[in-house]
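>>> Have a look; sequence and predicted model below, questions after that.
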Amino acid sequence: MLSNLEQKFSEYLDLFTQMDPIQAITLVVLFFAIWFLPSLLAIFFNRGHLGKIFLANIPAGLSWIAWVALLVWASTGKMSGKLAKKYGSASSSSEA
């Protein structure tokens, strides 16, 4: 089993070393852009929690569930504030 894993790893390593340097750099940049996509979205949509999202994003890339949850958290930042204002004012006016 281990030799099969080593063989697959060496195949991927050979593929990566045979790439053009521009292709390799592009692949690495795209990999990290996708990995840190929740952090990039948080810059625009949820700046208040950017630090927390960035720190949670580092290990979250290893879990699809956590990564998708971070995507939701990062992209709903401004929307949650607007919804809180809308429904918070509606509930306080109905109580009065």
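Alright, I've got the coordinates.
>>> use CA for all of it now, contacts and neighbours both
Noted.
>>> which residues are in contact with the helix or strand encompassing residue 12?
Per DSSP states H and E, residue 12 falls inside helix 2-17. Under the contact criterion Cα atoms under 8 Å, 6 or more residues apart in numbering, helix 2-17 has outside partners residue 24.
>>> Quick check: next helix or strand after it?
helix 21-35.
>>> Now do that next one and helix 2-17, the angle between them.
120 degrees (axes from the mean of the first three to the mean of the last three Cα atoms, to 10 degrees).
>>> sorry, back to before: and the helix holding residue 12, what's buried?
For helix 2-17, a neighbour-count test (16 or more other Cα atoms under 10 Å) marks nothing as buried.
>>> let's bring in a second one:
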Amino acid sequence: MGTIENFFATIQQMNAVTLLLFGLFFLLVWFLPSLLALLFNRQHAGKIALLNIPAGFSWIAWVALCVWAVTGKLGDKLAAKARFKPVA
């Protein structure tokens, strides 16, 4: 329990600006898959944003969402290459 008590003691010693910056950084990291989805995978951005809220509690799910968010356009490119063109 000493670690939790040290964490809360540290938070109480922070000033308002530091606490605000820490909160913004925390939210940025938490919602990183959603931000990546806006850049790379727009067609699934809503689903990724919805799943991002509970996925933040699990590192495995959070990393999986990051991978899904980044590989959106890559999947379209690979699907286009996989289609066979008729031989004339």
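Structure received. These numbers come from a predicted model, not from an experiment.
>>> How many neighbouring residues does the equivalent of residue 77 of structure 1 over in structure 2 have?
Correspondence of residue 77 of structure 1 to structure 2, assessed by TM-score structural alignment: residue 72. For residue 72 of structure 2, the count of nearby residues is 19 (other Cα atoms under 10 Å).
>>> I'd like to know how far the residue nearest to residue 72 of structure 2 when sequence neighbours are not counted sits from residue 11 of structure 2.
Using Cα to Cα, 6 or more residues apart in numbering and skipping residues adjacent in sequence, the residue nearest residue 72 of structure 2 is residue 41, 4.3 Å away. Noted for residue 41 of structure 2: a distance of 36 Å to residue 11 of structure 2, by Cα to Cα, to the nearest Å.
>>> ok, now residue 40 of structure 2?
36 Å.
>>> do the same with residue 57 of structure 2
Taking Cα to Cα, one finds residue 57 of structure 2 at 21 Å from residue 11 of structure 2.
>>> For the most centrally placed residue in structure 2, what is the enclosing helix or strand?
Among the residues of structure 2, the one closest to the centroid is residue 33, at 2.0 Å (Cα atoms, centre = their mean). Using DSSP H and E, residue 33 of structure 2 falls within helix 32-40.
>>> State the span of structure 1 onto which that helix is aligned.
The aligned range for helix 32-40 of structure 2 is 37-45, by TM-score structural alignment.
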